[in-house]
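A.B. asks: Using only what follows, build the 3D model:
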Amino acid sequence: MRVVSLVPSLTESVAATAPGVLVGATDWCSHPADLDVTRVRGTKNPDLDAVRALSPDVVLASAEENRAPDLELLRAAGLRVWVTDIRTVDDAFPQLRAMLTEGCGLPAPAWLDEAERAWAAVEPVLPPLRAVIPIWRRPWMVVGRDTFTGDVLRRLGVENVHGGHPERYPRIPVDELNAARPDLVVLPDEPYAFTAGDGPEAFPGVPCALVSGRHLTWYGPSLAEAPAVLRRELDDPLENRMT
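C.D. replies: Okay, here's the model as predicted:
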């Protein structure tokens, strides 16, 4: 089996299950840190010639991350393309299991069962906190409707202020974000690398949680530890404000 992955979280999923089958991944595939495969540029601009040259048995992709025209060109070249469309935590487990077992011919990994147990044990905090969830600035963009990120936070007791927006990742000026009067601002370190000095200053008087983008937005082995990691990161600014 030869696998090319065009999505960082799917790359990590295969690498944690059977690293020897991966022959290609994007420049953004950062986990595991010692991944040694041919790089095929990014999720939005993959080098299709490089992918074809690797002669993969399957190319792994995501409906959200990858462009449909690129995937159609790979199919037209005779390659098998397996596309995930994961928008909730509940979506993640059966789709990852099918991708690994049916798509890649691998046994179901122990880490997937561990992740499912971790999320089954999560009890949401009530009442939920209303949060704004930026993913970019210049211009400001936030998490909107129907996203995996929004569902992860919902399960942890965080209500997305823009969860009912007609767009999935709308552009909203920062003064409008503040006008929504959120209880919390959630600032992940990807795709935009928010830091203590870059992001919180735009939301004066509002607690800001700096969280791991990998645990908030990736569906893969990180799911197993995500509930504990994110709950700690979400609680820190609120506890600091109270003290």
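A.B. asks: all contacts plus neighbour counts: C-alpha atoms, from now on.
C.D. replies: OK.
A.B. asks: Tell me the helices and strands packed up against the longest helix belonging to the chain.
C.D. replies: If each helix of the chain is counted by residues according to DSSP state H, the longest one is helix 226-242. Using 3 or more Cα pairs under 8 Å, 6 or more residues apart in numbering; DSSP states H and E, the elements in contact with helix 226-242 are strand 208-211, helix 213-217.
A.B. asks: right, and these - which one's nearest Met99?
C.D. replies: helix 213-217 (18.3 Å; Cα to Cα).
A.B. asks: That closest one: how far from the chain's middle?
C.D. replies: Here helix 213-217 is found 5 Å from its chain centre; the criterion is Cα atoms, centre = their mean, to the nearest Å.
A.B. asks: where do the strands sit along the protein?
C.D. replies: If DSSP state E is used as the criterion, the strands of the chain fall at 3-5, 22-25, 38-39, 58-62, 81-84, 129-132, 134-136, 141-142, 158-160, 184-188, 208-211.
A.B. asks: would you list the ones you listed in TSV and tack on mean neighbour count and distance to Pro173?
C.D. replies: TSV is the format used below for the strands of the chain (neighbours: other Cα atoms under 10 Å; distance: least, Cα to Cα, whole Å):
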stretch	mean neighbour count	distance to Pro173
strand 3-5	27	35
strand 22-25	24	35
strand 38-39	18	36
strand 58-62	23	29
strand 81-84	19	32
strand 129-132	22	12
strand 134-136	23	11
strand 141-142	23	8
strand 158-160	24	17
strand 184-188	25	14
strand 208-211	23	17
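A.B. asks: can you list the ones you listed in TSV and add distance to Ala121?
C.D. replies: Shown next, in TSV, are those (distance: least, Cα to Cα, whole Å):
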stretch	distance to Ala121
strand 3-5	30
strand 22-25	32
strand 38-39	37
strand 58-62	27
strand 81-84	25
strand 129-132	20
strand 134-136	27
strand 141-142	28
strand 158-160	17
strand 184-188	23
strand 208-211	21
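A.B. asks: Please identify which of the ones you listed is closest to Glu176.
C.D. replies: Glu176 lies closest to strand 129-132 among those, at 10.6 Å (Cα to Cα).
A.B. asks: Packing partners of that closest one?
C.D. replies: Judged by 3+ Cα pairs under 8 Å, 6+ apart, strand 129-132 is in contact with strand 158-160, strand 184-188.
A.B. asks: hmm, who's touching that strand?
C.D. replies: By Cα atoms under 8 Å, 6 or more residues apart in numbering, the surrounding residues in contact with strand 129-132 are 142-143, 157-162, 177, 182-186.
A.B. asks: Second input sequence below; structure requested for side-by-side comparison:
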Amino acid sequence: MKRYTDQIGNTIIVNAVPKRIISLVPSQTELLFDLGLEDSIIGITKFCVHPYHLKSTKKVIGGTKKVHLEKIRLLNPDIIIANKEENTEEMVTALREIAPVWVSDIATIQDSLDMIAELGRLFAVRTTAQHWIDKINYAVTDFAAFMENKAVQKAAYFIWKNPYMAAGKGTFINEMLKLNKFSNIYEDRGRYPEIIIQKIRIQGDPDVVLLSSEPYPFKEEDAFEVGRFTHHAKTVFVDGEMFSWYGSRMVKAFPYFKQLQERLA
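C.D. replies: Below is the predicted model:
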């Protein structure tokens, strides 16, 4: 019997290395795959799109906010991997009646590295986990050197429309914005503040407006609408996965950020 503590402070007790895993978070599903645990993954959400073939080889048990509890019960999982932000507290409470639930809580790169290390211990893949930690640390250091002489730009990062919502303080997105030397004009407005787009100039007058590909798929007409209310901002469509997915996805994020910086230049 072994005890593990998840990232919200709960103790997880397992009798052996878990072999039947359900993942409720897309970026964590991708990480589990990259840790070499594909054969142990038995259930995923409909939003777990990387790697794509998992949709046809694993049981889809619902979304990130609402799952089919009976489907999960029938899969007889050894453990369920969840996230504080992506999954609801009520859902996690109900799932604990079925199996131990390990919950991540990610706001910084260090949080993500800690998660990778802990999952490496939990699933007995420490060496592979350390390999990914080393790759991410190298990518972060390399990107910091790339950004060293770049000027800070004021930015707004939109994740939703009707109402407009932005990424704010305490989010992983905000951490990635900082690494890109984007000063978030909505950082002092909470985690995901609702925004009156007509007031964007008086709220911070950004140099750059980033329209994410997820969870809301912004279109050209949205860029035009936002652009009407800015003073001089460049409006750029960005890959939301690169800004919001933690775990192994970060190895791909930093080369993407270099391309983004070159586009803005």
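A.B. asks: circling back to that earlier point, quick one: closest of the helices and strands packed on strand 129-132 of the first structure to Val3 of the first structure.
C.D. replies: Where those are weighed against each other on Cα to Cα, the nearest is strand 184-188, at 29.2 Å.
A.B. asks: Please tell me which residues of the second structure that closest one aligns onto.
C.D. replies: Aligned by TM-score structural alignment, strand 184-188 of the first structure falls on residues 208-212 of the second structure.
A.B. asks: Give me the mean deviation of that stretch from the first structure.
C.D. replies: For stretch 208-212 of the second structure, the mean deviation from the first structure after alignment is 0.9 Å (mean Cα distance after the TM-score superposition for the first structure).
A.B. asks: ok, residues contacting that stretch?
C.D. replies: 153-159, 218, 223, 233-240.
A.B. asks: one more time with 7 Å, if that's ok
C.D. replies: Under the contact criterion Cα atoms under 7 Å, 6 or more residues apart in numbering, stretch 208-212 of the second structure has outside partners 154-159, 218, 233-240.
A.B. asks: What of stretch 92-104 of the first structure?
C.D. replies: Applying Cα under 7 Å, 6+ apart, the external contacts of stretch 92-104 of the first structure come out as Trp82, Thr84, Ile86, Leu106, Pro107, Ala108, Glu116, Tyr219.
A.B. asks: gap between that stretch and the chain center?
C.D. replies: From the chain centre to the centre of stretch 92-104 of the first structure is a distance of 17 Å (Cα atoms, centre = their mean).
A.B. asks: Quick one: end-to-end length of it, please.
C.D. replies: Stretch 92-104 of the first structure has an end-to-end distance of 16 Å (Cα to Cα, to the nearest Å).
A.B. asks: need the helices for the first structure, in chain order.
C.D. replies: For the first structure, the helices defined by DSSP H cover 8-17, 48-53, 68-76, 89-98, 110-120, 148-155, 174-179, 213-217, 226-242.
A.B. asks: Would you check the span in the second structure matched by the shortest one?
C.D. replies: Structural correspondence for helix 213-217 of the first structure: residues 240-244 of the second structure, per TM-score structural alignment.
A.B. asks: compared with the first structure, how much does the matching stretch deviate?
C.D. replies: By mean Cα distance after the TM-score superposition for the first structure, the fitted stretch 240-244 of the second structure averages 0.8 Å away from its aligned residues in the first structure.
A.B. asks: Would you mark the buried spots in that stretch?
C.D. replies: Under the neighbour-count criterion of 16 or more other Cα atoms under 10 Å, stretch 240-244 of the second structure has Gly240, Glu241, Met242, Phe243, Ser244 buried.
A.B. asks: any idea how far the second one lies from Trp102 of the second structure?
C.D. replies: In this structure, Glu241 of the second structure and Trp102 of the second structure are separated by 22 Å, where distance is defined by Cα to Cα.
A.B. asks: again with the third one
C.D. replies: Going from Met242 of the second structure to Trp102 of the second structure by Cα to Cα gives 24 Å.
A.B. asks: likewise the last one?
C.D. replies: Between Ser244 of the second structure and Trp102 of the second structure the computed distance is 20 Å (Cα to Cα).
A.B. asks: residue contacts, the residue nearest to the spatial centre of the first structure?
C.D. replies: For the first structure, the residue nearest the mean C-alpha position is Thr217 (2.4 Å; Cα atoms, centre = their mean). Going by Cα under 7 Å, 6+ apart, Thr217 of the first structure touches Phe148, Thr149.
A.B. asks: gap between stretch 47-67 of the first structure and the chain center?
C.D. replies: 19 Å.
A.B. asks: Tell me which of the helices and strands packed on helix 226-242 of the first structure approaches Ile172 of the first structure most closely.
C.D. replies: Judging those by Cα to Cα, what sits closest to Ile172 of the first structure is strand 208-211, at 17.7 Å.
A.B. asks: what sits up against that closest one?
C.D. replies: Contacts to strand 208-211 of the first structure, defined as Cα under 7 Å, 6+ apart, come from residues Leu184, Val185, Val186, Leu187, Pro188, Asp189, Thr195, Pro200, Leu230, Glu233, Leu234, Pro237.
A.B. asks: Take those and lay them out in a markdown table including distance to Gly42 of the first structure.
C.D. replies: Below are the contacts of strand 208-211 of the first structure laid out as a markdown table (distance: Cα to Cα, whole Å):
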| residue | distance to Gly42 of the first structure |
| --- | --- |
| Leu184 | 32 |
| Val185 | 29 |
| Val186 | 26 |
| Leu187 | 23 |
| Pro188 | 20 |
| Asp189 | 18 |
| Thr195 | 24 |
| Pro200 | 29 |
| Leu230 | 27 |
| Glu233 | 29 |
| Leu234 | 30 |
| Pro237 | 34 |
